[in-house]
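# Everything below, folded, please.
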Amino acid sequence: MLESTEHALFRRIAREQAACRVPSLVAAVVRDGEIVWSGGRGRVGGETPGTDTQYRLGSITKTLVATAVMRLRDEGRLDLNDPLEKHVPGTPFGSATVAQLLSHTSGLTAESPGLWWERTPGADWDALVSSLDGGTTKHRPGAKFHYSNLGYGVLGELIARHRGKSWLAVVEAEILGPLGMSRTTPHPVGAHAEGFAVHPFADVLLPEPSPDAGAMAPAGQLWSTVNDLGRWTAFLGGATGGVLAPSTLEEMRTMVTVDDTDVWSIGFGLGLMLVRHQGRRLAGHTGSMPGFLAVTLADPAAGTGALALANSTSGVGITQLCLDLITMTDELEPRVPAEWLPSPVDPGLLALTGLWHWGPTPYHLRVQGDGLLLLAPADGAGRGSRFAATGEDTYRGLDGYYAGETLEVGRNAEGVATHLDLATFIFTRTPYDPAAPVPGGVGSWR
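You can find the predicted model right below:
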C-alpha cells in the first residue's frame, strides 16, 4: 500500500492504543483474500506484537463452530429446521431448532448455569446438561434475538455427536487445516499476549485467567494470530478455499434477526454478526474474554476486510476501529473497477431479455455475465431478484423479494416465450396481454 496509507492506518491503531490504555494491540487489513497491511502497538514480553503473536479470539470461535454445522447441513446430515432433540436428545430445550441456535433466536439463557464460565474451569457435557432445567429458556424460540453463549456449547456437542470426535478436532481437521490456520489453538502456544484488566483510575494492570471452558469452549475458547485471522477474514469475504460452498457462506451472511430493532446497525445471520455501516454490509464477529477483545469484519461487495486483537478486558472501541480501517483503506486507495469484457450468452436466454410487464408495470429482464437472470423494475424501484436455472425454462430466485420462488417461462406452440410465471404472478411482453393466463381476457384498454 502507499506509504501515506500505511501511516494513516498505523496512526489510527496508535491513537486507539494510547487513548484507551491498551497493553498491546495488533490489526490488519485484508483485500482480495490477502493481508495488505498490518501493524502492532504496545508491548508483549517487552516487544512490539507482530503478526504471529497469539491473542484470544473469544466469540469469533463461534463462527468456526457455525461453519462446521453448515458443513453437516451441506452433507445432508441435518436440516436447519430440525429440532435439537433430533440430534442432541435429553435437554430441556429440545424444541429449539438448529437454525435458531445458530442465529441466537433459540430463546436460551445467555450464560451457562453455575459459576461465571469465562473465568472458571469448565464442566464437561454431562455435568453441563445436568445443570440445565426448564428455566434455561428465557424466551419463546424464534420470538426475538437473545445472544446465547450456552447455545454454542450445545452446537459443539451436536458436531461431536455427528463426527464421533470433539468439536475442536472437527474444526482443526475440516477448517483450520485446509485454510492453513496452523496458529489457531485452544490454548496459547509460543509467542502470545497475556490477558489483562486495566484499572479504571490508574495505569496498572491485573492479570486475567484463561481456563479451559470445557463444554462451553465452542462459545469462545480459541486463540489466534493476525496471520491466521487474516485468512479467516478472507474466508468471510468469500475466499472459502473449498471449506464451504460460496452459496452456503452467502446463506450464513443473510440476515435472520436484528439486535437493534429501530434502525438496525447490528444483526445476525447463521453464526455471523452482520454490521451495516455507511452504506456497507459487513459480516464477521466480535470476541470478548477476560483480558482480550477481538474483531473480524469483511465487506464482500468491496473485497475489503479488517481485524483487530487487543489484550484488555474492556475499554477499547475495537469494532469501530475495524470499521475505520476498512473505510480508510477504501477511501485512501479506492479500488479500480474490474475491466468489463463481453461474455458468451445462450441464444435462448438472449431471446428472453428485454421488456416485460407485471400488469401495467414495466420490468427489464437481463442476462448477467455469470449466466444468471436479473428481473427488476424498469425504473429501479420495487421488487427485483436474480434467478438461477434449475431446469429447462425453470429458474429459482436467489435474493430479494422472490428469493426461493420459482420462475417459469411459458411458451406458445411455436416455442416463443409468451409470458413468465413468477410465483403465480404473470409477466407479459405487453401490459395485461389478453392472450396470457391470469388475468387474460378481462377486456381491452380504453
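
# use CA for all of it now, contacts and neighbours both
Noted.

# Contacts for stretch 267-287, please.
Identification of contacts with stretch 267-287 by CA atoms under 8 Å, 6 or more residues apart in numbering yields 57-60, 62-63, 66-67, 99, 102-104, 220, 233, 236-237, 251-260, 264-266, 293-300, 319, 323.

# Among these, which are located in helices?
Residues of those located in helices (DSSP state H): 62-63, 66-67, 99, 102-103, 233, 236-237, 251-252, 319, 323.

# Let's compare: structure for the following, please.
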Amino acid sequence: MTTSPDGLLPTTRRALLHRLAAAQTDGRAPSLVAAIGRGGTTVWEGARAAGPLPGETQYRIGSITKTFTAVLVLRLRDEGLLDLGDPLEKHLPGTGAGELTIAELLAHTGGLAAETPGPWWERTPGALRPELADVLGEEPFRHPKGRVHHYSNPGYTLLGALVEEVRGARWEDVLREEVLEPLGLHRTGSRPQSPHAEGWAVHPWADVLLPEPVEDLGLMAPAGQLWSTTGDLVRFGMFLARGDERVLSAESVREMRTPAAPAAAADLAAGTSYGLGTQILNLGGRTLIGHSGSLPGFLAALFFNPEEDVTAVVLANCTSGPLVVGVAAEFVRIVAEAEPRIPEPWRPAPRVDPAVLELAGPWYWGATPHALRLTEDGGVLLGPLNGWGRGSRFRARPDGTWVGLEGYYAGEVLRVARRSDGSVSHLDLGSFVFTREPYEAGAPVPGGVHPEGWRGSAAP
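Below is the predicted model of the structure:
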C-alpha cells in the first residue's frame, strides 16, 4: 500500500488538519497522530506533536487488540476447528467459565466481570496473574450468561488462551504468522520497537506531565497488549471492511461487524452495539465500525464506514484528554461530505446462472409486493418494494437453497419450489410463501384463500 499525499483535495486536507490540531490543543495531548484510508491506500496523514514523530511511530492501542484476537478465533471457526456455538469447555477445559460459548465471549455476553480482581491489571505486571484463575477470580460472573452485553476484559484473555490451546503456540506468535505478516502489518506487535511514543498522564489543572508505566500484561495480552502505527491500523481497518482470503473472507469479516449482542436501553439511545470483536456506532446517521482502545498513557481509535469506504485512525500518547473516537468520527464525516465516494462503474455480470436469473423480478407475500434482485457477489436480495418491512440478502448453498444473512431472515432458508414440469411454483422462506401473483390461486398457504377470488367491492 502506498501513501499518496495528494489523495484528498487541499480543502479536505486542511479541514482534517484543523480538526486534528484543535483536538490536540483542546485535549492537551503531548502528541496526536492520525491517518485516513480510502480506495485501498492511505490518502492522508497528520501529526501534532511536541517533538518530531515519524509517521511510523508506534503507540499502544489497548482494546483494539481484541479485534485482532477475534480475527484469530474466526479463523479457527472457518477452518472447522471449532464452532462459535461450542462451549469453551469443549476446547479449553477447567477454566471455571466453560459453559460460556465462544460467541458469547466474542460479543461480551457471557456475563463475566469487566475487570480482573485487583490490583488494576493495566498498571501492574502480568506476572501477578500467572494462571487463568488469577484473571477470573473466585466470583467471575456479574450477570446471567447470554442475557446482557457486559464488556469483559477477562473474556478476551479466555479467547487468547483458546487460540493457544487449539493452535499449540503462543497467542502473539499465532497472531504474527496468521494476521500481521500476511497483511503487511510489520510495525504491529506485543512490545514497542523504536521509534515509539512515550505514554504520559497530563495534570488536569496544570500543564505538566507524569510518565506512565509500560507493563507486560501477561495472560491479559489478547485483551490489550498491542502496539501499532497509523499506517498499520489503516491497513487493518481496510481489511475489516473488505476481507482478505489469506486471513479472513469478506463474508467472515462481515459477520464480525454484524451486531451480536443485545443492546441495553442506554446503548440503543446512544446508537452503539457490539459485533464479534467490533464496536458498531451510529453517529449522525452514519455507521462506524471498529474499536477504541486505552491503556495508561495512550488512547486509540480505529473506525471505518463501509458505504463511503473511509477508514480513520487516531492515536494519542496520554491517559485522558482528546476524545479520539469523536475525532475519528469527525474525520469520516469530513471526508464523506467533502468528497463523496464515486460509485464503481456498472458492468454486466460475467456469468449468470439461468436458473437464478429466472427468479429475478416481482414476488408477492400475500398482497405485499417484493422484488428479488441478483447481487454482485452471486447472492440474491429479497425485500419489499416500498422499502418497509422484512428483507435480506441471501447466500447460495450447495444444495440449491439460500440462507439469509441479516435481519429477521438471518439464518433462515429460502427454497425454490418447482412444479413437475420444472417451472417455478413459488418461493418458500421459513414457511412464508412468495408467489408471482398476489394470493396466487393453486399456491400453498395462503394461495387463493377465498374460492370466489378477487372482487370489486367489499361485502356490506
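
# care to give me the TM-score?
TM-score of the superposed chains, computed with TM-score structural alignment, normalised by the length of the first structure, equals 0.95; 443 aligned residues with a CA RMSD of 1.7 Å.

# Would you state the helices of the first structure in chain order?
Remark: helices assigned in the first structure by DSSP H are 3-19, 61-74, 98-103, 125-130, 149-163, 167-171, 177-179, 226-237, 246-252, 318-332, 347-352.

# Nearest to residue 405 of the first structure among the ones you listed would be which one?
With distances scored as CA to CA, the stretch of the helices of the first structure nearest to residue 405 of the first structure is helix 246-252 (15.7 Å).

# In the second structure, what stretch matches the closest one?
Counting by TM-score structural alignment, helix 246-252 of the first structure falls onto residues 250-256 of the second structure.

# for stretch 162-175 of the first structure, same thing?
Using TM-score structural alignment, stretch 162-175 of the first structure lines up with residues 166-179 of the second structure.

# Map residue 365 of the second structure across to the first structure for me.
So residue 365 of the second structure corresponds to residue 358, using TM-score structural alignment.

# Also residue 202 of the second structure?
When the first structure is aligned by TM-score structural alignment, the residue opposite residue 202 of the second structure is residue 198.

# Determine the number of other residues adjacent to its match.
Residues lying near residue 198 of the first structure (other CA atoms under 10 Å) number 22.

# any idea how far it lies from residue 15 of the first structure?
The gap separating residue 198 of the first structure from residue 15 of the first structure is 17 Å, by CA to CA, to the nearest Å.

# Check residue 204 of the first structure too.
19 Å.

# Check residue 319 of the first structure too.
15 Å.

# Of these two, which one has the most company?
Neighbours were counted for residue 319 of the first structure and for residue 15 using other CA under 10 Å; residue 319 has more, 20 against 13.

# so who does the more buried one touch?
Going by CA under 8 Å, 6+ apart, residue 319 of the first structure touches 286, 295.

# Give the equivalent position in the second structure for it.
Taking TM-score structural alignment, residue 319 of the first structure has residue 325 as its aligned residue in the second structure.

# ok, now residue 136 of the first structure?
In the second structure, residue 136 of the first structure lands on residue 140 (TM-score structural alignment).

# Residue 234 of the second structure - how many residues pack around it?
Around residue 234 of the second structure there are 28 residues (other CA under 10 Å).

# meant to ask about residue 127 of the first structure, not that
By other CA under 10 Å, 11 other residues sit near residue 127 of the first structure.

# For residue 220 of the second structure, see how far away the alignment partner in the second structure of it is.
Aligning on TM-score structural alignment places residue 127 of the first structure opposite residue 131 in the second structure. Between residue 131 of the second structure and residue 220 of the second structure the computed distance is 10 Å (CA to CA).

# same question, residue 65 of the second structure
According to CA to CA, residue 65 of the second structure and residue 220 of the second structure sit 10 Å apart.

# Please identify the residue in the second structure that aligns with residue 12 of the first structure.
Looks like residue 12 of the first structure aligns to residue 19 there (TM-score structural alignment).

# excluding its backbone neighbours, what's nearest that match?
Nearest non-adjacent residue to residue 19 of the second structure, counting by CA to CA, 6 or more residues apart in numbering: residue 327, 7.5 Å away.

# can you tell me which residues contact that neighbour?
By CA under 8 Å, 6+ apart, residue 327 of the second structure lies in contact with 19, 20, 23, 314.

# ditto for residue 116 of the second structure
When contacts are counted by CA under 8 Å, 6+ apart, residue 116 of the second structure touches 134, 135, 136, 137, 153, 154.

# who wins for most neighbours among those?
Of all the contacts of residue 116 of the second structure, the highest neighbour tally under other CA under 10 Å goes to residue 154, namely 27 neighbours.

# Aligned counterpart of that one in the first structure, please.
Here residue 154 of the second structure is matched to residue 150 in the first structure, going by TM-score structural alignment.

# Would you agree its match is in contact with residue 108?
Yes. With contacts counted by CA atoms under 8 Å, residue 150 of the first structure reaches residue 108, the gap being 7.2 Å.

# shared neighbours of the two, which are they?
With CA under 8 Å, 6+ apart as the test, residue 150 of the first structure and residue 108 reach no residue in common.

# Excluding covalently adjacent residues, which one is nearest to the one residue sitting closest to the centre of the second structure?
In the second structure, the residue lying closest to the centroid (CA atoms, centre = their mean) is residue 257, at 3.0 Å. Nearest non-adjacent residue to residue 257 of the second structure, counting by CA to CA, 6+ apart: residue 275, 5.1 Å away.

# what do we get in the first structure for the one you found?
Using TM-score structural alignment, residue 275 of the second structure pairs with residue 269 in the first structure.

# Look at its match and say how many residues are nearby.
Around residue 269 of the first structure there are 23 other residues, counting by other CA under 10 Å.

# Over to residue 140 of the first structure?
If you count neighbours by other CA under 10 Å, residue 140 of the first structure ends up with 12.
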